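[1] below: sequence and its predicted model.
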Amino acid sequence: MSGLGRQRAVLVFLAFAFAYFFSAVLRAITATLAPTLTSEFALSAQELGLLAGGFFFGFAATQLPLGQWLDRHGPRRVMLGFMGVAIAGCLAFAFAGGFTALLAARVLCGVGVSACLMAPLTGFRYWLSPPAQLRANSWMLMTGSLGMLASTVPVQWLLPLIGWRPVFWGLAAGIGLATAAIAWLLPGWGAAGDAEPAATDPDRSYARVWVHPYFRRMAPLGFVNYGGMIAIQSLWAGPWMVRLGGLDAIHAARGLFAINFAMLLTFWSWGWLNPWLARRGISVERMIAWGTPISLLVLAANVLAGPAAGAASWAAYCVSSTFLSLAQPAVGMAFPRVLAGRALSAFNLVVFAGVFSVQWGIGLIIDALLALGWTPLSAFRAALATFLVASVACYAVFLRAKG
């Protein structure tokens, strides 16, 4: 561990994790609210996919300037600015009166929390050793899984008591508390003994990131495979269980809770395993090469199973896809520290552009096939089978490329 003492590093991690918890709640809450919003606003599958994807559109749209700002100004200053936008997005969603207002608010929420993972990873690149970076990344994702857990059964329990709009008032208040923790606990840029990045790297472009062979090798997996897994976890697993499995909203929320709890345990385990694997020379690339085929086989089994693919089946798919999460810190470590913010944000742009594309794309395919007279079962299967074919193709690109 470098740059920060152990006690200060723990406090900084907790401050980041508190903010990322609310980012994950906002990311996944659409899956739980899908039946309520669909009923209240008469949303089609395409509109529901676009509404969920709007968050990721806003998220992705900020990544390129975000990376430059992180390298120049550091995590603390950037986080404080973005969190204010997140609070505004939550309040706008709470007062929305139609689909257009809902979509605009979701985009604003995505913009606001778009630094909640990139800022920590940029700081960790400066302040922590490589094995500690892998552990911190996994435990940040574990915190995200905890937030996604909170977006399922707890939110479903609150809906009949207070309604969905006050839930977003509460999220705005929670993000406000996280903002105060960031302001109090995070060091300023250069305060941990590192040179000011802007002073050592006058070139603030992304050219060195885009052309790097390691980035190009990981990008297709990040866009389709990893982004698609998040799209299913944060949206389409819920409608699959409702429309094909026949579950009501409460039981679907419990299924999503189970999926996210499985992800929480998995990322907690990765946090312990990653330093051990790194010390034994087992590379991230090797783990991705071994693990990705498992996720592809599970996805194929779920498509074939149809209505029989419930929460356990989708949890198995999401858990087996977590090998892909190792790519994110690995991309950051493949570049010099002065490029860390841009490299991480560029890869995050790839991932969340993939989430938006897959979430919306699945909805488009389902609506198109239903309009042609296909059954919901056939339409959902065809949409997920299309995603499976694209995932296999991207894995093949990864195996053939050299980074």
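    Ah, there it is.
[2] contacts, neighbours, all on C-alpha from now
    Noted.
[3] tell me how many other residues surround residue 370.
    By the criterion of other CA atoms under 10 Å, residue 370 has 16 neighbours.
[4] same deal with the one 10 residues further on?
    Using other CA under 10 Å, residue 380 has 26 other residues around it.
[5] and it, what does it touch?
    240, 366 (CA atoms under 8 Å, 6 or more residues apart in numbering).
[6] is residue 37 in a helix, a strand, or coil?
    helix (DSSP: H, G, I helix; E, B strand; the rest coil).
[7] from residue 11, how far out is the residue lying closest to residue 28 once chain neighbours are set aside?
    The spatially closest residue to residue 28, leaving aside those adjacent along the chain, is residue 234, at 4.6 Å (CA to CA, 6 or more residues apart in numbering). Here residue 234 is placed at a distance of 29 Å from residue 11 (CA to CA, to the nearest Å).
[8] same check, this time on residue 355
    31 Å.
[9] compare those two (neighbour count), which wins?
    Neighbours were tallied for residue 355 and for residue 11 using other CA under 10 Å; the higher tally belongs to residue 355 (31 against 15).
[10] next one for the comparison:
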Amino acid sequence: MSVLRWAIFSVLGLAYFFVYFHRLSLSVVADDLASDFGVAAGVLGLLGSVYFFCYAAMQFPAGLLSDSVGPRKTVTVSLLVAAVGSVLFGLAPGIRTAFVARVMVGLGVSMVFIPTMKVLSQWFKAGEFAVMAGILNAVGGLGVLAGTWLLGLLATSFGWRVSFQVIGGVTVVLMALAWLVVRDRPADSADSPVAQPDAIGLLAGARRVVSTRHFWPVAVWFFFDCGIFFGFGGLWGGPYLMHVYGMSKGQAGAILSMIAWGMIVGSPLLGVLSERLRSRKRVFILASTALALLLLLAVALPASLPQWALFVWFFLFSVCSSAIVIMGFTATKELFPVSMAGTCVGMVNLFPFFGGAVFMWLLGRILDGYPLALEAGYSIAGYRVVLLVLLIASVLALACTLAMRETYPQNRGTGPGRIVCHHTAR
């Protein structure tokens, strides 16, 4: 069983790799899309944001499908939809087809994370689960690396269209592996490494989540924090580096790759810091304060940072806006009983992607409000306003962290992987 569960995790980890790949892939090829389709920044921002609208809208159904038809079938079908969407995006003759393709990709990859969490909860003990979640987020960081730096190289060498068609073909292979390898739970329930808690109905659980007032500061924090990350790191960060700093696509992709390293390095480090401080809330406050200071620096010096400083800036930006999300899911789970873990994570997971959808579109509209600087692209004045909006959003995210409840479990039970938390929701 030990070998099988690692094989299952490997396949699902690869699926999550492509979730992040598609999530940030438009940032590097944004200029190519605008040129080929002849669209303005607002339309391009909407093209990027439609992924997030689809992803957010499918989180509740993803939990329902995982509980009814099972994670294996859910992930297999979703990967097929994503594969077809990726190939169609590479073949799109116009912006309308590109929108249809992007919707398919968004719908497909939206049903990977929640089923993966459910599978891991069946195959790994509670104490192992936290470690596996950290590894999964690191794999997502590798997907960011591929969606920025590697895609930049592929698009430069073969064009963005061929790149997305190849990714679609690889996803088909991954879909077949998911069907052949993944199993929802150990065949014999007596062999399961975890105890099965009493189930709480999905609708009853959802009502309990939304009626818990301590849920909302975390949810709103997710909206602003991930709106900043996806809006800038996922789409407009690449054009910003190319237009304001005059970088090539490859140079911009190299700097954007620091987003991936921020996730890979930052996720486990923030987890260790939380344990050392014996606090989730303090880590939220520290990360949100650092994010606000980073954006304040960018507003003050929008075109004056040396290249080495940009590498450092994007690394820290990723740590403070992306790696920190694992702490957000952890805090959300600790607000509720273990039996509600899937429901509460699915509910809070709506907010990061609504934030990404809103901010991608909003930042594009802001850039459209300023005249183009001819061949240089969007003007520095437009990007300065974009950075100012992001700074305001970071201050609002910081305010949410101050209103959060401390969820760090003060007492740990003696059972395997069991955590007893006195900070129960009221």
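    It's in. Everything quoted here is computed from the prediction, not taken from an experiment.
[11] before we move on, back to that, distance-wise, check the residue nearest to residue 28 of the first structure relative to residue 326 of the first structure.
    19 Å.
[12] name the residue in these two with the higher neighbour count.
    residue 234 (27 against 19).
[13] how far away is that one from residue 151 of the first structure?
    In terms of CA to CA, residue 234 of the first structure sits 10 Å off from residue 151 of the first structure.
[14] same thing with residue 112 of the first structure?
    For residue 112 of the first structure relative to residue 151 of the first structure (CA to CA), the value is 18 Å.
[15] can you find the partner of residue 60 of the first structure in the second structure?
    In the second structure, residue 60 of the first structure lines up with residue 56, judged by TM-score structural alignment.
[16] which non-adjacent residue is nearest that match?
    Nearest to residue 56 of the second structure is residue 350, by CA to CA, 6+ apart, at 4.5 Å.
[17] show me where the stretch 1-150 of the second structure has helices.
    2-24, 26-37, 41-57, 59-68, 71-91, 95-109, 113-123, 126-145 (DSSP state H, counting those that start in this stretch).
[18] so which of these is nearest residue 230 of the second structure?
    Closest to residue 230 of the second structure of the helices of the stretch 1-150 of the second structure, according to CA to CA: helix 2-24, at 7.5 Å.
[19] list the buried residues for the closest one?
    5, 8-24 (16 or more other CA atoms under 10 Å).
[20] do the same with stretch 274-286 of the first structure
    In stretch 274-286 of the first structure, counting by 16+ other CA under 10 Å, buried: 274-275, 284-285.
[21] please apply the same query to stretch 77-89 of the second structure.
    Buried residues in stretch 77-89 of the second structure (16+ other CA under 10 Å): 77-89.
[22] widest-spaced pair of those residues?
    77 and 89 (18.5 Å).
[23] what would the helices of the stretch 1-150 of the second structure look like in JSON lines with distance to residue 264 of the second structure?
    As requested, the helices of the stretch 1-150 of the second structure are exported to JSON lines (distance: least, CA to CA, whole Å):
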{"stretch": "helix 2-24", "distance to residue 264 of the second structure": "12"}
{"stretch": "helix 26-37", "distance to residue 264 of the second structure": "19"}
{"stretch": "helix 41-57", "distance to residue 264 of the second structure": "22"}
{"stretch": "helix 59-68", "distance to residue 264 of the second structure": "24"}
{"stretch": "helix 71-91", "distance to residue 264 of the second structure": "24"}
{"stretch": "helix 95-109", "distance to residue 264 of the second structure": "21"}
{"stretch": "helix 113-123", "distance to residue 264 of the second structure": "17"}
{"stretch": "helix 126-145", "distance to residue 264 of the second structure": "4"}
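[24] which among those helices is found nearest to residue 252 of the second structure?
    Of all those, helix 26-37 comes closest under CA to CA, at 7.6 Å.
[25] how many neighbouring residues does residue 368 of the first structure have?
    By other CA under 10 Å, neighbour count at residue 368 of the first structure equals 15.
[26] need the counterpart of it in the second structure.
    Aligning on TM-score structural alignment places residue 368 of the first structure opposite residue 369 in the second structure.
[27] surely its match meets residue 379?
    No: with contact defined as CA atoms under 8 Å, residue 369 of the second structure does not count as touching residue 379 (10.0 Å).
[28] so how far is the first residue of stretch 143-154 of the second structure from its last?
    14 Å.
[29] before we move on, back to that, tell me how far the match of residue 60 of the first structure lies from residue 109 of the second structure.
    11 Å.
[30] got it, and residue 325 of the second structure?
    Distance, residue 325 of the second structure to residue 109 of the second structure, using CA to CA: 18 Å.
[31] these two: who's more crowded?
    residue 109 (27 against 22).
[32] quick one: contacts for the closest residue to the more buried one other than its chain neighbours?
    Nearest-residue entry for residue 109 of the second structure: residue 19, 5.4 Å, with adjacent residues in sequence omitted and distances by CA to CA, 6+ apart. By CA under 8 Å, 6+ apart, residue 19 of the second structure lies in contact with 109-110, 112, 140, 143.
[33] ok, residue 19 of the second structure to residue 108 of the second structure distance?
    9 Å.
[34] gap between the two ends of stretch 192-206 of the first structure?
    Note: stretch 192-206 of the first structure ends 26 Å apart using CA to CA.
[35] what's the helix or strand for residue 367 of the second structure?
    helix 350-368 (DSSP states H and E).
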